[in-house]
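[1] Quick one, structure for this:
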Amino acid sequence: MSTSTYSALRAQLATLTTEAFRPELAEIDRLSTLELAGLMNDEDRTVPAAVARALPAIAAAIDATAERMARGGRLLYLGAGTAGRLGVLDASECPPTFNTDPAQVVGLIAGGPGAMVKAVEGAEDSKELAAADLDALGLTADDTVVGISASGRTPYAIGAVEHARAAGALTIGLSCNADSALAAAAEHGIEVVPGPELLTGSTRLKAGTAQKLVLNMISTITMIRLGKTYGNLMVDVRASNEKLQARSRRIVALATGAHDEQIEAALAATGGEVKNAILIILADVDAATAAERLTATHGHLRAALHATA
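    Got it, this is the predicted structure:
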C-alpha cells in the first residue's frame, strides 16, 4: 500500500463511528474484572435500541426477500471477517431449523471456508472476488444478496451488492455506520449504529451483536412468511438427531394436543414430517391428502387447515 493510499484510508477510518476512540475508556485495563463485565453489559444494552431504530428498513428488506424466495430465489450472505462469519453461521442454521435445502440460504466469507478460522489477508479488499464468488453460485435475478460490513466500506461486501444489483438480484446492505457506501450501493440499506466500541475498532463486539440480531430477523421472519412455522412452532424442523426427533414429537403435541400413540402414528405415516403429521391429526385426513393440501398451499400449514374447514 502506498503512503498516499494509507493516509487516505486512515483518514476515512477516522470518520467512522465504529472506529471512534473513546477517551473516557482509556484506562479500562485498570478496572476489576467485575467492573469490566458490568461495563461491557451496559455497552451491550445500546444494541437493541439501535436495531429498533432500523426496524422499518429491516421489515421492508424482509418482505422483498420473502417475495423472491417464494418464487424459488435464494438468500445469499457475503461479508469479510466477523461479518462474513456471522453470515455463514446464520445460513448454516437454516437447514436444521427450517428444513431448507443447504443451497437455499448460503453464507460466503471473503477468502473462502478457511477464513472462518484464520484471517485471509487482502481478501476483503477485492470487489472482484465477491463477483467471482457469486458467479460461481450461478447468481440469478430471483436471488437476494445481503452484503454485511460493520464499517460499511468493505470492498468485498460492496462488490457483492454492486454485482448482484447489476444482475437484477435483490440487494441488502447491512452496516453499523450511518451514510455508508454499502447501504448506498444496495436497494435496501440497513444501518444499525450502536456507537463506538469498548475496544476501539473491535467490531466483533456491539457491531457484531447488532449484525447477528438483524440476520436473525432476516432469516427467521422470511421463513415465517414462507410458511416454515405454525404460530411459534418450527413445523419444518428436520429431525436429524435424537434431540430433534424428541422436539418433533413435542411440536406435534403442542400443535394438536393429541396423545402419544396418535402422534407416533402420524409421524410414521409421513416419514417424520412434522407439518404433515399435524395436518393429519387436526384435519383428520390421510398422509396422501395431507401432502396434496400442503402442496396446494405452497407448504403453509395454516392455509392448508383453513382449506379443510
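[2] For the rest of this, base every contact and every neighbour count on C-alpha atoms.
    Noted.
[3] by contact count, what packs against the helix or strand containing Asn276?
    Secondary structure assignment for Asn276, by DSSP states H and E: helix 274-283. Packing partners of helix 274-283 (3 or more CA pairs under 8 Å, 6 or more residues apart in numbering; DSSP states H and E): helix 242-256, helix 260-269, helix 287-296, helix 301-308.
[4] The shortest one: how far from the chain's middle?
    For helix 301-308, the gap between its own C-alpha mean and the chain's C-alpha mean amounts to 28 Å (CA atoms, centre = their mean, to the nearest Å).
[5] how about that helix: buried residues?
    Using 16 or more other CA atoms under 10 Å as the test for burial, helix 301-308 gives 301-302, 304-305.
[6] again with the first one
    Of the residues in helix 242-256, those buried by neighbour count under the rule 16+ other CA under 10 Å are 245, 247-253, 255-256.
[7] Helix 274-283 and that one, what's the angle between them?
    30 degrees (axes from the mean of the first three to the mean of the last three CA atoms, to 10 degrees).
[8] Give me the contacts around helix 242-256.
    Contacts to helix 242-256, defined as CA atoms under 8 Å, 6 or more residues apart in numbering, come from residues 233-235, 237-239, 258-260, 263-264, 272, 274, 277-278, 281-282.
[9] what's the helix or strand for the most centrally placed residue in the chain?
    For the chain, Leu215 is the residue whose C-alpha lies nearest the centre (CA atoms, centre = their mean; 3.1 Å). For Leu215, the element it lies in under DSSP H and E is helix 206-225.
[10] Second chain to compare with the first, below:
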Amino acid sequence: MNRVTEKESNYQDLDKMSVAELLTNMNNEDKTVPFAVEKAIPQLEKLVQVTVDSMKKGGRLFYIGAGTSGRLGILDASECPPTFGVPFDWVIGLIAGGDKAIRKAVEFAEDDTAQAWKDMKEYGMSKDDVVIGIAASGTTPYVIGGLQRANEEGLITGCIVCNDGSPIAQVAQYPVEVVVGPEFVTGSTRLKSGTAQKLVLNMLSTSVMIQLGRVKGNKMVDMQLSNIKLVARGVRMIMDETKLDEETATTLLERYGSVRKAIENSHALK
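    Here you go, the predicted model:
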C-alpha cells in the first residue's frame, strides 16, 4: 500500500517559520481537505445507505478506533443524542485502551487485534449492527481485528481511512478512503487526516439521522433541551413552524418538553 500519511511534509524548516507563515501554510493545506472528501462521496453514500437500512431494522452504529481516530468517533457518537434526541446506545464510540485513552494515550493499546471485539461484546452485538473502523493509516491492528471479527459474525462493516489500498479498507465491506496527502508536520495525522475524518463523520451521522426522520425541514426538532440557549432555540423553531407568538410557543414547549411534540400539538392552542 502507498502510505501517503507517512510521507514527508511538503514544507521544510517549520521551526524557522514565523507564526504567520505557520498559520498560512497550515491553512493552505487544510483547504485541500474538502476536495479529498468530495472524491469519496460515492463510497460514503453506500455506507450511509446500508447504515440507514440496518438501523431501521433496530441495528446500532459502532465506531472503533485508536488515538485521534478513536476520539473523533467518540465525539461524533456523543453528539448524536443531544442533537437528534436519540438514545445513547444508538451510536457508540469505542477507543483502544478504553475511556481513559480519551484523555491520555495508552501505550500499545492499538496493537491488540482481539480487544475491539471484546469491547463490542459488552454491548451484546446484533446482526443488524454496523461497525465502522476509523484509522488514518488504515493499518491499526485494533481496528483490523474488530472489523474481521464483525465480518465473521455477519455484521455490516465500513471504514474511514486516509491511505489508498490499506489493510483496513480491504477488510471493510464499505470502505471510505479520503487521501489528503502528506501532513504539514510529517506523520501527524491529527491534522489533515483528522479534519477529513471529522468531516466524513459529520456527513455520515447527520445524513443517517435525517434519513431516520430525526430532522424536520432543516430543524433539530428532537434535540435535547439541556440549557437556556437550546430552550430559546426550541421556542424559535416552534414560532417559525407554527407562526405562534413567543409566549404561546414557550407554553407549548414547557407543556410537551420537545419541539416536535409542541409543533404536532400546536393546533390545540390556535
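[11] The second structure: which residue goes with Ala169 of the first structure?
    Mapped onto the second structure by TM-score structural alignment, Ala169 of the first structure lines up with Leu155.
[12] I misspoke; the intended subject was Gly73 of the first structure.
    With TM-score structural alignment as the criterion, Gly73 of the first structure matches Gly59.
[13] could you pull out the strands for the second structure?
    With DSSP state E as the criterion, the second structure has strands at 61-65, 91-95, 130-135, 156-161, 174-177.
[14] so can I have a markdown table of those showing mean neighbour count and distance to Leu44 of the second structure?
    Below are those laid out as a markdown table (neighbours: other CA atoms under 10 Å; distance: least, CA to CA, whole Å):
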| stretch | mean neighbour count | distance to Leu44 of the second structure |
| --- | --- | --- |
| strand 61-65 | 27 | 15 |
| strand 91-95 | 24 | 17 |
| strand 130-135 | 29 | 12 |
| strand 156-161 | 28 | 9 |
| strand 174-177 | 25 | 6 |
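[15] Ok, which of those comes nearest Thr113 of the second structure?
    For the strands of the second structure, the distance to Thr113 of the second structure is smallest for strand 61-65, at 11.7 Å, taking CA to CA.
[16] That closest one - contacts with which helices or strands?
    Strand 61-65 of the second structure packs on helix 67-84, strand 91-95, strand 130-135, helix 141-152, going by 3+ CA pairs under 8 Å, 6+ apart.
[17] of the contacts of helix 242-256 of the first structure, buried ones?
    233-235, 237-239, 263, 272, 274, 277-278, 281.
[18] between the residues you listed, which is nearest Met223 of the first structure?
    Closest approach to Met223 of the first structure among those (CA to CA): Met234, at 9.8 Å.
[19] still on that earlier bit, can you pull the contacts of the closest residue to the match of Ala169 of the first structure other than its chain neighbours?
    Spatial nearest neighbour of Leu155 of the second structure, chain neighbours left out: Lys127 (5.1 Å); criterion: CA to CA, 6 or more residues apart in numbering. The contact partners of Lys127 of the second structure, taken as CA under 8 Å, 6+ apart, are 59, 153-156.
[20] out of those, which are buried?
    With burial judged by 16+ other CA under 10 Å, the buried subset of the contacts of Lys127 of the second structure is 59, 155-156.
[21] Pipe those residues into JSON lines and attach distance to Cys80 of the second structure per row.
    JSON lines is the format used below for those (distance: CA to CA, whole Å):
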{"residue": "Gly59", "distance to Cys80 of the second structure": "15"}
{"residue": "Leu155", "distance to Cys80 of the second structure": "22"}
{"residue": "Ile156", "distance to Cys80 of the second structure": "20"}
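[22] Relative to the second structure, which residues correspond to stretch 44-56 of the first structure?
    Going by TM-score structural alignment, stretch 44-56 of the first structure sits over residues 30-42 in the second structure.
[23] Show me what counts as buried in the matching stretch.
    Buried residues in stretch 30-42 of the second structure, counted by 16+ other CA under 10 Å: 30, 33-34, 36-37, 40-41.
[24] hmm, back to that, mind listing residues that contact the helix holding Asn276 of the first structure?
    Taking CA under 8 Å, 6+ apart as the rule, helix 274-283 of the first structure contacts 235-237, 248-249, 251-252, 255-256, 258, 262-263, 266-267, 269-270, 285-287, 290-291, 294, 301, 304-305, 308.
[25] Same check on stretch 79-90 of the first structure?
    With CA under 8 Å, 6+ apart as the criterion, stretch 79-90 of the first structure contacts 77-78, 106-111, 115-116, 119, 123-124, 147-150, 154, 156-157, 203-204, 208, 211-212, 215-216, 219.
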